[in-house]
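**Q** sequence and predicted model, in that order:
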Amino acid sequence: MIYPSGRAVWAAAAGAVPAFLVALALPSFWYLGLLWSCLLLAFLAVDAAAGRGRASLNASIDAPQQVGVGGEFGSKLAARHAGPRAAEARVGHDVRLAPVDGSGGALPTGGGGSLDLRFQALRRGVASFDRLWVRWRGPFGLVWNQVVLPVESKVAVLPDVSSARGEAITLLQHAALAEGHAQRRAGQGREFDALKDYQPGMGRRMIDWKRSARHGKLLAREFRIEENNNIVLAIDSGRLMCEPVDGVPKVDRAVTAALLSAFIALKGGDMVSLFGFDARPRVSSGAVRGPASFAMIQKRAAEIDYSSEETNFTLALTTLAARLDRRSLVIIFTDFVDSISAELMLRTVGRLTERHLVLFMMMKDTELEGLADLPPRSGEDVARAVVAGGLLRERQVVIGRLRLLGAHVIEADHNRLGPALVERYLQFKQEDLL
């Protein structure tokens, strides 16, 4: 793209006044007033022809792969062009990022250079730098040569789990202490570990009669708690989950709790997979194991985007069930407002609980609870309280039906969602329900 610079506009304006005076004073020589315009057009043409286009430009953006919500990060913009003059560059970004000191600046002279920019991550998701504008002036400074280059640089904006991680690690340490004593007792867990001499107080069902007869003494089987359980974190990112709770969307709080539980599960030796859905499945990661895999889970969690579509539980949970080839703990982060909208979900959950252990994680609807408890100062307050109370009762009906189908349900405060999930996960492991 080529367009005149501010210098060309001022030069044209400066030549208009003398041209008007010449035409006014010497009407027969009016064409002399056009000399300045013709001369300016000639300089503009030379300036435009001297500039190089897209073929002379090479640019790139270097940014970190991931950053936490609210954090600042630096990115390096490097551009090289054939022109001898200094160039200006500006990078395009989406709404998840905000420039700290501007999104562009001047590149050094001599054909190009680098420019350091700083951005702040405002919202969770995969932020992208989608295009790059670079422009430079011709030899006379009358024309801008501008090139728009498509770039592909993505930054995964991840939720900050550091605040709740300390509390979860404390819970894990307490559970590990309790399990350490339990594992030394025969009969704990389901995975065979070793044979040991039978001690008074052990259950008779732990005695291995065949080996006892072979060795001539009572031997008991000792088991250890299984560590390679399959944990599936299914996050609903539909319309209801994108509503804010205390200024933060529900899906963001669900992702934070899911990452916290994934961190604990990977530390405990279990396998973790992530599944995101709204009207159809959106994100599906394979099962991974080991603390080193947590970074990959974080990156896939950033791909769970906000959606305005209604959640299709039938398609999502059926797809999820078809991908599971062994018994798993399926943790579903979702929300609903009435029994009618949850009817299809209930039908699908009944088939899922036949083989898997299903846990529903929901946040308390503080807004509805506040409306239901509102003092009746006017008729509108009474109407709001009645409607809110009805919706809360329907919500409890759906929760009761989920429990009748064999699913576990946790309805926690939005600030306690992650720790509540970790506590229930550790409880499942201690009770050998996985």
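**A** That came through fine.

**Q** please make it C-alpha for all contacts and neighbour counts, starting now.
**A** Will do.

**Q** how close does the closest residue to residue 243 other than its chain neighbours sit to residue 167?
**A** Nearest in space to residue 243, with sequence neighbours left out and distances taken as CA to CA, 6 or more residues apart in numbering, is residue 249 at 5.2 Å. Distance, residue 249 to residue 167, using CA to CA, to the nearest Å: 23 Å.

**Q** same question, residue 422
**A** Taken as CA to CA, the spacing of residue 422 relative to residue 167 amounts to 10 Å.

**Q** all helices for the stretch 1-150 of the chain, in order.
**A** Taking DSSP state H, counting those that start in this stretch as the test, the helices found in the stretch 1-150 of the chain are 6-25, 35-50.

**Q** quick one, which of the ones you listed is nearest to residue 123?
**A** When the helices of the stretch 1-150 of the chain are compared for distance to residue 123 using CA to CA, the nearest one is helix 6-25, at 37.5 Å.

**Q** which strands or helices does the closest one pack on?
**A** helix 35-50 (3 or more CA pairs under 8 Å, 6 or more residues apart in numbering; DSSP states H and E).

**Q** please identify the buried residues of the helix it packs on?
**A** Buried residues in helix 35-50, counted by 16 or more other CA atoms under 10 Å: 36, 37, 40, 43, 44, 46, 47, 48, 50.

**Q** surely the third one touches residue 10?
**A** In this case it means residue 40. No - counting by CA atoms under 8 Å, residue 40 sits too far from residue 10 to count as a contact (11.1 Å).

**Q** right, and the helices of the stretch 1-150 of the chain - which one's nearest residue 158?
**A** helix 6-25 (42.8 Å).

**Q** and for that closest one, what's in contact with it?
**A** When contacts are taken as CA atoms under 8 Å, 6 or more residues apart in numbering, the neighbours of helix 6-25 outside the stretch itself are 29-34, 36-37, 40, 44, 141-143.

**Q** mind redoing it with 7 Å?
**A** Helix 6-25 is contacted from outside by 29, 30, 33, 34, 36, 141, 142, using CA atoms under 7 Å, 6 or more residues apart in numbering.

**Q** another structure for you, compare them:
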Amino acid sequence: MRLSPTPRAAALLALVACSALVLPAALAVLAALALLAAIVYDARSVPDPGLRRDVSQVLSRGVRQPLTITAEAPGPALQVRQPAPGGLAVEPAEGDGGLDAELLPIARGRHTLPGFGSRVEGSLGLAARYPEPGGGTEVDVYPDLPNARRLALAVRRGRLGDPGLRALGPLGLGTEFESIREYSPDDDIRRVNWRATARMGRPMSNEFRLDQDRDVLCLIDAGRLMAAPLGDRSRLDASLDAVTAVALVADELSDRCGGLVFDSRIRRKLEPRRGGGRGLIRALHTEQPSGEDSDYELAFRSLGATKRALVLVFSDLIDATAARSLIAAVPMLARRHAVAVVTPLDPDIDLAAHRAPRAATDAYRMVAALDVLEARAGAAARLRSAGAVVVEAPPSALAGAAVRAYVRAKLRARL
């Protein structure tokens, strides 16, 4: 703990020193001693505020969480400041009498939130106490967990909205008959059991159970292209948001979930297992893009002779050379597995391609953007011809699009 005089004490000491020019020396010395005694008394009487910090140690990138620093003896003389490392932001960072702030995780991974600083003045305002800052707190910043949980809940309740895909119902349109129940307004018309409806005198629906215990593999490209920004996130951030949603839905549907992270080498591999989605999320949240080109053929061959699975490849089609490499490697995967290539769209490129130019530079930008979109559309068409489903969506919608592709594959018995 550190103690120091306040600006008020310094001003009074300066005033006493100046008064020595006009007051008798003995009186000036007495005044100085009295002031020093008051400073010492005030310093010794400064209370320990008893500060405590409350913050979650499990965070999601871009999702604000409360951070509070409370005192057993709050008061206006107490000031608190919370510093933050580069991957986190605290708003506001300072407060009087305590701190009621929001912690904004900016970057995925593991971060150390430093101890907070505090300053408390004595009742006379002559001395201040600086309690020792508390130790740092390790926090883990994951991809977008709240959105992933919402999607998993929507699948469980059969409320996964999708143009062209009606509500699934609590169990879905699988291939295994489960039971007959009363018709719900959200039911697909194909569920209606007309014989049971005629017999019961009210609409009745068939209930089918989604096939379970299937393998779902997420192959995550962590090469140099995935470091490119997409608004407030990188391409890898957007992909891992989608992987997180797919992993939680796989656990919800009792499928076996696994994953593989690659660039020019295999960086991490998790074999598919029941309930493996949460383990996959924990394992991947610290992954960052490298500066290396990605070897798709190596990644696909590393799957080995696993049984038929839904393989979701999370990559980007923005680079023509990389897209050609991906297109060349997909057939070896599609011969054995159901393959979906999940790739984020860049809203800035789409905007540049469709916004009316106001200057020559805007026209050049439009032409370049149109070329990129044309090349991307061609790559997507060739991937479809090679046997893959291509899932494209803006970063904020990519998780939902990936989950819908996964559920469609189950409904169509592609696994």
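**A** Yes, it's here. Keep in mind the model is a prediction, meaning the values are calculated, not measured.

**Q** got a TM-score for the two of them?
**A** In this superposition the chains share a TM-score of 0.63, using TM-score structural alignment, normalised by the length of the second structure; 365 aligned residues with a CA RMSD of 5.0 Å.

**Q** before we move on, the earlier item: so residue 422 and residue 167 of the first structure - more neighbours on which side?
**A** Comparing residue 422 of the first structure with residue 167 by other CA atoms under 10 Å, the one with more neighbours is residue 422, at 24 against 14.

**Q** so that one sits against residue 259, correct?
**A** No - under the criterion of CA atoms under 7 Å, residue 422 of the first structure makes no contact with residue 259, lying 10.6 Å away.

**Q** what sits against the counterpart of residue 170 of the first structure in the second structure?
**A** Counting by TM-score structural alignment, residue 170 of the first structure lines up with residue 159 in the second structure. If you count contacts by CA under 7 Å, 6+ apart, residue 159 of the second structure has them with 167, 168.

**Q** so which strand or helix has residue 362 of the second structure?
**A** Take DSSP states H and E as the rule and residue 362 of the second structure turns out to sit in helix 360-385.

**Q** any buried residues in that helix, and which?
**A** 363, 365-366, 369-370, 372-373, 375-376, 379-380, 382-384.

**Q** now do the residue nearest in space to the middle of the first structure against residue 233 of the first structure, distance only.
**A** Among the residues of the first structure, the smallest C-alpha distance to the mean C-alpha position (CA atoms, centre = their mean) belongs to residue 302, namely 2.3 Å. Residue 302 of the first structure sits 14 Å away from residue 233 of the first structure, going by CA to CA.

**Q** what is the burial count for the nearest residue to residue 222 of the second structure once chain neighbours are set aside?
**A** Excluding its sequence neighbours, the residue lying closest to residue 222 of the second structure (CA to CA, 6+ apart) is residue 289, at 4.6 Å. Using other CA under 10 Å, residue 289 of the second structure is surrounded by 19 other residues.

**Q** roughly how far apart are residue 289 of the second structure and residue 239 of the second structure?
**A** On the measure of CA to CA, residue 289 of the second structure and residue 239 of the second structure end up 11 Å apart.

**Q** again, but for residue 158 of the second structure
**A** Residue 158 of the second structure sits 24 Å away from residue 239 of the second structure, going by CA to CA.

**Q** the two: which has the busier surroundings?
**A** residue 239 (26 against 18).

**Q** element containing that one, please.
**A** Here residue 239 of the second structure sits within helix 235-252, counting by DSSP H and E.

**Q** how about residues contacting the helix or strand following that helix?
**A** Proceeding N to C from helix 235-252 of the second structure, the next assigned helix or strand is strand 256-262, under DSSP H and E. Contact partners of strand 256-262 of the second structure, identified using CA under 7 Å, 6+ apart, comprise 213-222, 247, 250, 267-277, 280, 294, 299.

**Q** just the buried members of these?
**A** Among those, those classed as buried by 16+ other CA under 10 Å are 214-222, 247, 250, 269-277, 280, 294, 299.

**Q** let me see the contact set for residue 93 of the second structure.
**A** Counting by CA under 7 Å, 6+ apart, residue 93 of the second structure touches 81, 82, 83.

**Q** swap in 8 Å and give it another go.
**A** Counting by CA under 8 Å, 6+ apart, residue 93 of the second structure has contacts 81, 82, 83, 99, 101.

**Q** give me the buried positions along the longest strand along the first structure.
**A** Using DSSP state E to assign secondary structure, the strand with the most residues in the first structure is strand 143-158. When neighbours are counted by 16+ other CA under 10 Å, the buried residues of strand 143-158 of the first structure are found to be 143-147, 149, 151, 153-158.

**Q** try stretch 145-154 of the second structure
**A** Residues of stretch 145-154 of the second structure classed as buried: 145, 147, 148, 150, 151, 152, 153, 154 (neighbour count, 16+ other CA under 10 Å).

**Q** now, the residues you listed that are in helices?
**A** 145, 147, 148, 150, 151, 152, 153, 154 (DSSP state H).

**Q** sorry, back to before: my read: the residue nearest to residue 222 of the second structure touches residue 220, true?
**A** No - contact between residue 289 of the second structure and residue 220 fails when scored by CA under 8 Å: they sit 10.2 Å apart.

**Q** and residue 175 of the second structure, how many neighbours does it have?
**A** Per other CA under 10 Å, the neighbour tally for residue 175 of the second structure reads 15.
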